[in-house]
Each structure stands twice: as structure tokens, then as C-alpha cells.
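Enquirer: Got a predicted model here, sequence first, then my questions.
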Amino acid sequence: MVFPNMQLKWTLLLLGLFLVSSESCEKGFDGKNGGCVDADECVTVPSVCGDHARCFNTHGSYYCNCNTGFQAATHNFTLETQCLDINECVEGKYECPGNTECVNTLGSYNCSCPKGYKPSRLDTDCEDEDECLSSVCGVHSSCFNTAGSFHCNCSPGFVKRENSTCADINECTVQHVCGTNAQCQNEEGSYRCVCNQGYSNYGNNQSKCIEMSCDHFKAESDTESASVKLNDLLALLRSSCESLRNANVSRKTGEQLLENVFNSTDELLSEGTIADGETLNQFLDAVENSMRLIGPQLKQPVTRMETHNTVAEVAVMRNQTPPSGRVNLSTDSALFGASWETVVGESYPGFAFAALVSYKDLTSSSGLLHKRERPDDEERGVSYQLNSKVVTAVVSNAETKQLSEPVMLIFTHEEERAESRGVSYSCVYWDADERVWSGRGCKKAESNSTHTACSCSHLSSFAVLMALYPLQDSFELVMITRVGLVLSLVCLSLCILTFKFCRSIQGTRTSIHLHLSISLFIADLVFLCGISSTHNQVGCGIVAGLLHFFFLSAFCWMLLEGLQLYRMVVMVFHTTLKHLYMYLVGYGAPLVIVIISAITYPAGYGTKRHCWLSLDQNFMWSFLAPVCIIVILNSFVFIITVWKLAEKFSSLNPDLSKLRTIKGFTVTAVAQFCILGGTWVFGSFLFYEKVTLFALYLFTIFNSLQGALIFIMHCLLSKPVRDEYYKLISRICSLQERRYSEFSTNHSSNSRQPLRSNPTSGESKI
């Protein structure tokens, strides 16, 4: 900067020189050696431009430039002009790397780290300085470092004062902090609840105390010697329970007690002493109560322990407020999932726990203990067995008989088998009152060959029960049925075309065969497409009704065939039946039976296993009774017909040609009756549970091939029909030959003819 007094001094000096030499030299020149020469103002007056500028002499004058980092206060530089410092940090004329900040200096600037940061090792950037490494917050507080700064929080049990120090909170002044069953004792930064006699908080000193009873660990006085180990386990649990009720008595930790309990259960399971329902009931009850005793005493949030025969996982939460969200536990054979709200229940003493215990060898011990879902299960040959490990699920909520939200259990199957017609799975729990596995309150959510998911509205000991039904629908039977029915449908369609359009065999008997084939064709088609459509109750009922009608219709047409043969053999005259009467018997009678059956018991059409008639209320007899009546009548008719036919053959002058025809009709009719009627006599009982495998295969083969057998008997073995087939094949072959001959002739003749133009259209024509 140029100080004003110095500037005035030099100005007066220059002015004096100018006055002395004004008469001889101009401004900016000095008179020397008799002449005027340029005066170097930058030498004569060294500070003429001030401290922050440089002087440049010119001919007869001079000028000043501000140094780097300075700028003139005014645009035109004069003696009064000053050079001012440039603030590069404000005007953006700086380059500071990383997160360093600009600091202005006289004529320049520096890049330095901001407060709360320090230079990094590379010296090109700044890193956060952890102030918490030094004791900046004092006692009873915790330091939390932040980017460029820090803050202090008082430790739990302390509150911050106005001078930023932390003071102890007296929690005992808070009403009901320990409840009414304990005395509150304040401690520095904390407190503890000392339970009254008979109450306990399971070692959770800051939790409310609840009443504690150890009576359920009392051993039975009349227990047999086989349950001595169980008595020892109950005695161990009772001793631990008593120690919790008395604060002055030393006790084992939760982890030690859990290990002791599992060692005792291992001995019980290994010795196989749990062989009856009473002992099993005591064992499961003891394990459940032991987990209620041990769970709250465990220190870790999740504890997992596995011994030789037992696996357990326990989750514990401790907080002033009830926990929320989901809790999931797993063992080697099961998964357990529930909400913490379900685990806690309506009252929350300050802690909550959930436990899942799995027994490795309990399945074999309790394999004979099962329930019968239906009274006739034993007659039906249904057997039950446990197909999973038995698990016990326990939560701190005391009210578990009806949970507000169902819990989920996923079991791993011991034997990998998918659900089928012969195997089904159900979710069961051990009913302590009835000493059986029961499914009440548990339902199967999903199942496959390896796992079953169960949803239960209560807690206890659970397992998956596998029901084994007599295998009826094997892969071989299904394939035989489907292939046979498809073949029958093809053959029946050929029969229908033959009986309808073959003129040489038209007559009453052919009409009967036609409608018999139509009834069986529709029945087989409906059977093939809809017998297993049990997912739709209405559709399944319609399928069962159609099968009922058309199978009855087929039997009625067989009855008409027997009557026609009887008239042909016994009643020589009137050998034909009127079509109206045949339709009334063949279609009218089955329709009346189906209508009456549907009105009487509509729920009888369709079952859970098949779209067929129900076994309830003897509804199956609406089909069996007409079939049996028709079979009995046809049996008598055929016996009389064969007897009369034998008499005619033994007469002196028989009409051999006519008798042979009647004989052929009779043989085919009897064969047809034996195949169609005979199979349905025992096949009608197929849908009952108790049926032999031989009858099952026999019925499946003959019933699925009915159409093929009818085609063989009434078409291929009939000479008139074979002659008609031969004529039809000959016509087709001759027609093909004629078409081929005409095509060859036309092609050869046309190839020799020139193209002719169409006079009207101008198109080429052959």
C-alpha cells in the first residue's frame, strides 16, 4: 500500500524540481549538461507505485502495474490508486483437490483441511478425524463420530444435564416399573426388580415378576420302574424351578440346565421306555414345561443345542416394549414360523421366547399310537404311521389353546412319498386328554413328496400322519383302461356305421345292436373324459348321472336282445319287436330310474374319488338292482332259448339253415351277455374300498375292451357283414383303379392336343 504522507512528500519534491527546471525542461525531463534528458521516475521515487505494484519508466513519464494476486482499486491507475488483495476463495480463482477448502492469504491462497478433518497420508485430500478417540464426552456417555464432527449420548439409565454432563435416572420413581409383585432397587445407570416370595422373573432382573408354580414338575408316585429316568428329569426341573422362586438360592444358568435336560431326554429315548400313551404324555408335557422354565433364562438372542436324540432352537427377546415382526426357528426336521405378537400374547412381562424341539427317535417309539379318522378305516385296510419327526413348539404366551393368529410348521418327511390315491398326509398334534394323535385345530396347507406344511391355531407337540390306502389306481391299470377304451370307441364307431348302413343285415336284432353300441359308445366316452373330474362337484355329478343312464341303457338293450331271441326260438310267430316298445324299454326305463334316483338323493352322484355313484345310503343299488334283475332275466331267457334250440336240432325234419342262423345269433348273444353282463356283476363293486387286485384287473381289461369284443362278435364273425365289407373294399379299389385309368387316358390324349384360345376371355385352354 502507498501511505498518504509519503506520497505527499514525493509529490512536493517533484513539484519543486519541476519549478526549478520548468523554464528549461519539460515535465518528465531533467536539465543535465546543458540539455534536457528523460527523468526515470521509478529510480528517482522508488515507491512511487506503492508496495503491491511495479513501476515501469517511459519516455517523459512512467506507469504502474499491480503485483500478482492484487488488482487496482480503480480502472485508471493514478498516484492515488491503491492495489488491493484479490480474494481467490470468493471469486472462484482457486483449485483445491478433494474435500480440502480454500483459505485466502495476502496476494495468494492456501488449500487446507476443514474443521473435523485431517490431511490424509497422500497429502492431497482430507480424511475424517475421529474425535471419539479422545475422551471428549466424559463418563456415563458414549461418543458417536460423524463426518467432520461428533456427538455425545448418555448411556442407558442416564440423562443429559444442562452442562452436557450425564446424571443417573432413578427408574424406581416410575410407577409399576417392576409391577406389584417385586421391590424396585435403583442402581447407577440401572435398576433391578427383587421378586416377592413365590414369584420370579426368570433371572431377567429388569422384568416384571410373575407367579410361579412348580407343581407340574411333581413326579407320579405310582410310576412304573420303566419311567425312573422320567422321574429323575422331573426332579431336576423341580429343583431348578424352586431355585428361581428363592432369590437367595444359587442356580444353574439356562444353558447348563438345557444341556442337563437334553441329556436326560436322550437317555429316555435311547432306552425306548416311552412305549405307551401315558408315558409319552408325561414325557411331552415335561419337555414343554422345561422349555417354559429354561427359555427365559437363556442369555443369547438365539440358542441352538443338539444332542444325540434331541435338537432345539430357542429365540429370546428382552426389551421394555413388546417385540414385533416374525420369528422363525428350525431344526434338522422342521421349521417353525410365527409372529412375535402371537408369541407374546396379551401380557408382556419384559421378555418373550419361542422354542422348537425335535426328537430324533420318538417316531419309532410312538409309531403304534395313532387315531382312526373314520370308523371303517380298519375294514377298508387303511393304516396310519408317523412320517416325520415329532416336534414340540413352545412360546412364552400362556394362552396357546386358541391363538389369535395361526402358526406355521413345515415338516420333512421320513419317507419320500408324494400324495396319491393310496397315500395322504394330515397334520396332527398329541391330544393329552385322549392320548391319541388328533387333527383338530391343524390343517394341511401344502404337501409334496418331501415336505408338508401345517397351519395350527394352537401349540403342542406335532407330527405328520401318513395314511396308507389300498392301492387301486396303479399306472398299469390307468394305461389298460385308457388304451382299451380308445380301442373300444374306434370299434363301436365301426359297429354303429355297420349296423346303420349295411342293408343286408337290417332287422330288429340289428337295431338292438345299433342302440347297444350307441349307449356303450357314449358311456365309454364319458367315462374316459370325466370319471376323474372330481374337482368340479356339479360337473362330476353330471358325469355320474350320464354314466348311470347309458350303462343302464346298455343293459336294457341286452335285455331286449334276449327277448328277441326268445321270440325267435320259442314263439315262432311274431318274431319282431316294435321300435316304439324298444325305445321305451331301452331309453325310457333307464331315464325313469335316473330321475327317481336324482330326486331321492341328489348328493349320491359323484364322490371324492370318482364321478360315479356314492356308497352312502346304499345309493349304489340304484344301479346294481336293475343290473341284477336284467342279468337274472336274461339268464333264464338264454337257458330256455338254448334248451328249445337243442330240441329243434333233435327233431326229425329240422330247417337246418334257419336253425343254424338262430344258433349263431344265440351263441353271440350268450357270449355278449357273459362279457358285458358278467363283468359288471362284479365290476359294480369295484368302487367299494375292499376289492381284490385280481377282480380289479379282470374288470378293467374286459370292460375297456367291450366295444372291441362287440365288433368281433357281431361284425367280423358274421358272414353277411364280412360279405358287405368285401363288397365295400372291392368298390373302393375299383373306383381307385377307374380314377387312375381315366387320369392316365386324359393325360395322354391331352398331351397330343394343341392349346386353344378362349374366344371370349382370351385364356388358354386344354
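Expert: Good, I have the coordinates.
Enquirer: C-alpha only now, for contacts and for neighbours.
Expert: OK.
Enquirer: Straight-line length of stretch 567-579, end to end?
Expert: Using CA to CA, to the nearest Å, the end-to-end distance of stretch 567-579 comes out at 15 Å.
Enquirer: For stretch 691-698, list every residue counted as buried.
Expert: Neighbour counts over stretch 691-698 (16 or more other CA atoms under 10 Å) mark Val691, Leu696, Tyr697 as buried.
Enquirer: Not counting its neighbours along the chain, what's nearest the first one?
Expert: So the one you mean is Val691. Nearest non-adjacent residue to Val691, counting by CA to CA, 6 or more residues apart in numbering: Phe685, 7.5 Å away.
Enquirer: if I've got this straight, the one you found is in a helix?
Expert: Yes. Under DSSP: H, G, I helix; E, B strand; the rest coil, Phe685 falls within a helix.
Enquirer: what's the distance between it and Glu255?
Expert: Taking CA to CA, one finds Phe685 at 62 Å from Glu255.
Enquirer: Just say helix, strand or coil for Phe573.
Expert: coil.
Enquirer: How about it: what's its closest non-neighbour residue?
Expert: That would be Arg567: by CA to CA, 6+ apart, it lies 7.6 Å from Phe573.
Enquirer: Pull out the buried residues from the host helix or strand of the one you found.
Expert: Assessed by DSSP states H and E, Arg567 sits inside helix 537-569. Within helix 537-569, the residues that qualify as buried are 537, 539-569, counting by 16+ other CA under 10 Å.
Enquirer: okay, now the one to match up with it:
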Amino acid sequence: MPWANDSDLANYGFLMQLQEAQLPTRVEFILVRLTLVGVGLSVVGALLSVFLVCYVPVRSDALFSICNMCIALIGAQLAFAGAENAFPEKIMCKFSTAALHYLFLSMHCWAMAFSIHLVMKLFRILHGKRAKRRFVLVLTGWVAPMVVVATTAVLAGDGYGDQRLCWLSVDNGSQWAFVGPVCFTVTFNVLVLVTVLVVQYRHDVKKDLAGGQIVKNALSSIITQLPVTNVTWLLGLAPPSYYAIQYLFVIINASQGALILTCHMLCSSQIRNLLKTRFQGVEMAEGQKQNGQGQQLSKSNSTGGTQSLEMDIVGEGLKPVRFTKKGNES
């Protein structure tokens, strides 16, 4: 069959669809416009998030993961915005599909790397060995998706660049090379989030906090971590005929960078305080270094008073799990 890719900019929903479907013209028009607006907001939000991480000197593995996740997201969404318009040639569409596959998959793998960081921090795995921790995170975020894409290209090369869209083919099942890893990473992230909430609840109860404060801490953890669990990507598995779910999927996931900026950056009191201090040009008072929530603000004299932020983004007030020699939590 001759090459016949003549698609306009696709909506975000096709990335997770497991069956071919032709949406009504009106629905497709709305989804495409929502995608354009969401991608624009997301790229801006992700860029600002990366800027904040670079502007605020950070030693945290958490923000290291978030920064890389935002970089992958920026690349994926910029590639997405151009993939369906500029490649009438089949070979270029295949290259575009491979790039999209790798970048979107890398974004999800960096979300899983963030959860791996939480596990290592909670259970003190590789404690004090930052280089090894970063190696594990980079291996998860950048190398693992490369292996998946290379394997898919070898086993199902013809599935790259569908007849209608520059994406994995639904007909030969190569779409599962993206949907499968996404489901795995989301499941892992949700399990880690539940573990975090349980540990935090036990920690708060041990501190004899009021019920309202316990609920507040739990909500804070959920709001902070939800944008990087990617759980909303599972909405894309709904049948295409469920238009309301399709709208929700596109609105939330196309604007993911903006959600990360809002929930993970701007809602962080530590980042806000440090930015306020830097904008005002005032040294952080010694008594402010410890804010009582398990997170530290410290100064680096080697950079002329530049402050560095050691963040424990596991929800407000959560501390690492510690074990006695008998294996009991202390």
C-alpha cells in the first residue's frame, strides 16, 4: 500500500489508545485545540521548573529527577507539536515516531526514578552515596527507555509510523511498547505513593498530631506527588467513544508541565522562602535553617553566600524510615 500520511496535528489522546477510532469532527477539533493550549502551557511550566531548579542551587535527588523529567517532557511535547505536520515522507515519520516514543517514555521513566528516589530515601538505600544514587536514576530515566525503543524498532520496525499518524501501530500490537511500560511505571509510582502515605501517617501518629494536621500532611503529599506519578495517563485507556474522559485526559496530561510547576514548585514553601530570600538579597537567618518539617536550608560560603536547598519531598514533615538491629522501625 502506498504511503498516505496526510494527518493534521493530532490530539494528545492517541498516545494511549489501543484501538483505532475515528472521532466526530467536532470532538476532534476541540481535542486538538485543547492539546495546543495544554502543550503551550506545559512547555512554559516545564521550562520555568527547570529554571527554578537551576536558579536555586539544589543537592536533592528529588529535584534532580524532576528537572530531568521536565527536560524529557519539553523535548517530547515540542516533537509532538511538529511530528504530524512536517513529515510527508515515510522514513521521516518513522524517525519522528522513534523520537516521540523515546522522549515520552523517558518522561515516564523519570517519574519512576523520582519514586525510586523516595524508596531509597525512606529506607536509607545507598545512604551517603550520591554518585551511585544518581547513576541508578540516570540508568532508569535515560537508558531504560532507550533499550525499549531499540528493541521495538528491531522487532516491529514496520509499526513505526502508522498509516494515519506518526506513532506506534495499533494493528500489529507495537503500541504496547509504549502503553505497557507506562502502565508499569504508573503502578510502581502509585505503590510508592501509598507507601509514603502509610509511613507518613505512622510518623504523624507517633508525633501525636491532631487529626486535621494528619489529613493536611497527607493531602500535601498527594498534591505534591500526584503530577509526577503520571496516574492520569491511565485515562487514555478508556474507549475513544468516552468523550468526557478523552477531554479530561487531554486537559490534564497535555498541561503536565504547568501542573508540575504549580504543585511541585510553587506549592513548596521551602522554594518560596528561598526565592524570597534571594530576591530580597538577605542572608537566611541561622534560626531559619531548620524549619521543623524535616527539610533544611543551608548556606554555601564558597559561592559568596549562595544558598543550597536540601529537599525532602516526601510530603511535609516525613522523615526517613530507620531500623534497629532487629529490623524494627525506630
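Expert: Great, that's in hand. Just so we're clear, the structure is a prediction, and the values are computed from it rather than from any experiment.
Enquirer: burial count for the residue nearest to Val691 of structure 1?
Expert: 16 (other CA atoms under 10 Å).
Enquirer: Could you find the closest non-adjacent residue to the counterpart of Ala544 of structure 1 in structure 2?
Expert: By TM-score structural alignment, Ala544 of structure 1 lines up with Thr97 in structure 2. Once flanking residues are discounted, Thr97 of structure 2 sits nearest to Trp167: 4.9 Å by CA to CA, 6+ apart.
Enquirer: Tell me who's in contact with the equivalent of Thr185 of structure 2 over in structure 1.
Expert: For Thr185 of structure 2, the aligned residue in structure 1 is Ile630 (criterion: TM-score structural alignment). With contact taken as CA atoms under 8 Å, 6 or more residues apart in numbering, Ile630 of structure 1 is in contact with Phe555, Cys556, Leu559.
Enquirer: ok, these vs His574 of structure 1, which is closest?
Expert: Distance to His574 of structure 1 across the contacts of Ile630 of structure 1 (CA to CA) is lowest for Leu559, with 17.6 Å.
Enquirer: Just the helices from structure 2, written as ranges.
Expert: For structure 2, the helices defined by DSSP state H occupy 25-55, 61-83, 90-122, 130-138, 144-155, 176-206, 211-229, 243-254, 256-259, 269-280.
Enquirer: export those helices to a markdown table and tack on distance to Gln163 of structure 2?
Expert: Output for the helices of structure 2, formatted as a markdown table (distance: least, CA to CA, whole Å):
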| stretch | distance to Gln163 of structure 2 |
| --- | --- |
| helix 25-55 | 18 |
| helix 61-83 | 14 |
| helix 90-122 | 9 |
| helix 130-138 | 34 |
| helix 144-155 | 17 |
| helix 176-206 | 17 |
| helix 211-229 | 32 |
| helix 243-254 | 22 |
| helix 256-259 | 28 |
| helix 269-280 | 47 |
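Enquirer: Could you say which of those helices is packed most deeply?
Expert: Highest mean neighbour count of the helices of structure 2: helix 256-259, a mean of 26 (counted as mean count of other CA atoms under 10 Å).
Enquirer: equivalent range in structure 1 for that one?
Expert: Using TM-score structural alignment, helix 256-259 of structure 2 pairs with 706-709 in structure 1.
Enquirer: Could you report the neighbour count for the residue lying closest to Cys195 of structure 1 once chain neighbours are set aside?
Expert: Sequence neighbours aside, Ala182 is the residue nearest to Cys195 of structure 1 in space, at 4.1 Å (criterion: CA to CA, 6+ apart). For Ala182 of structure 1, the neighbour count with other CA under 10 Å is 22.
Enquirer: what's the distance between Ala182 of structure 1 and Glu41 of structure 1?
Expert: 100 Å.
Enquirer: same question, Val20 of structure 1
Expert: For Val20 of structure 1 relative to Glu41 of structure 1 (CA to CA), the value is 17 Å.
Enquirer: More neighbours: these two, which one.
Expert: Neighbours per residue (other CA under 10 Å) separate Val20 of structure 1 from Glu41, with Glu41 holding more: 21 against 13.
Enquirer: my read: the more buried one touches Ser61, true?
Expert: Yes. Applying CA atoms under 8 Å, one finds Glu41 of structure 1 in contact with Ser61, separated by 7.2 Å.
Enquirer: Provide the aligned range in structure 2 for the host helix or strand of Leu269 of structure 1.
Expert: According to DSSP H and E, Leu269 of structure 1 maps onto helix 254-271. Under TM-score structural alignment, helix 254-271 of structure 1 corresponds to no residues of structure 2.
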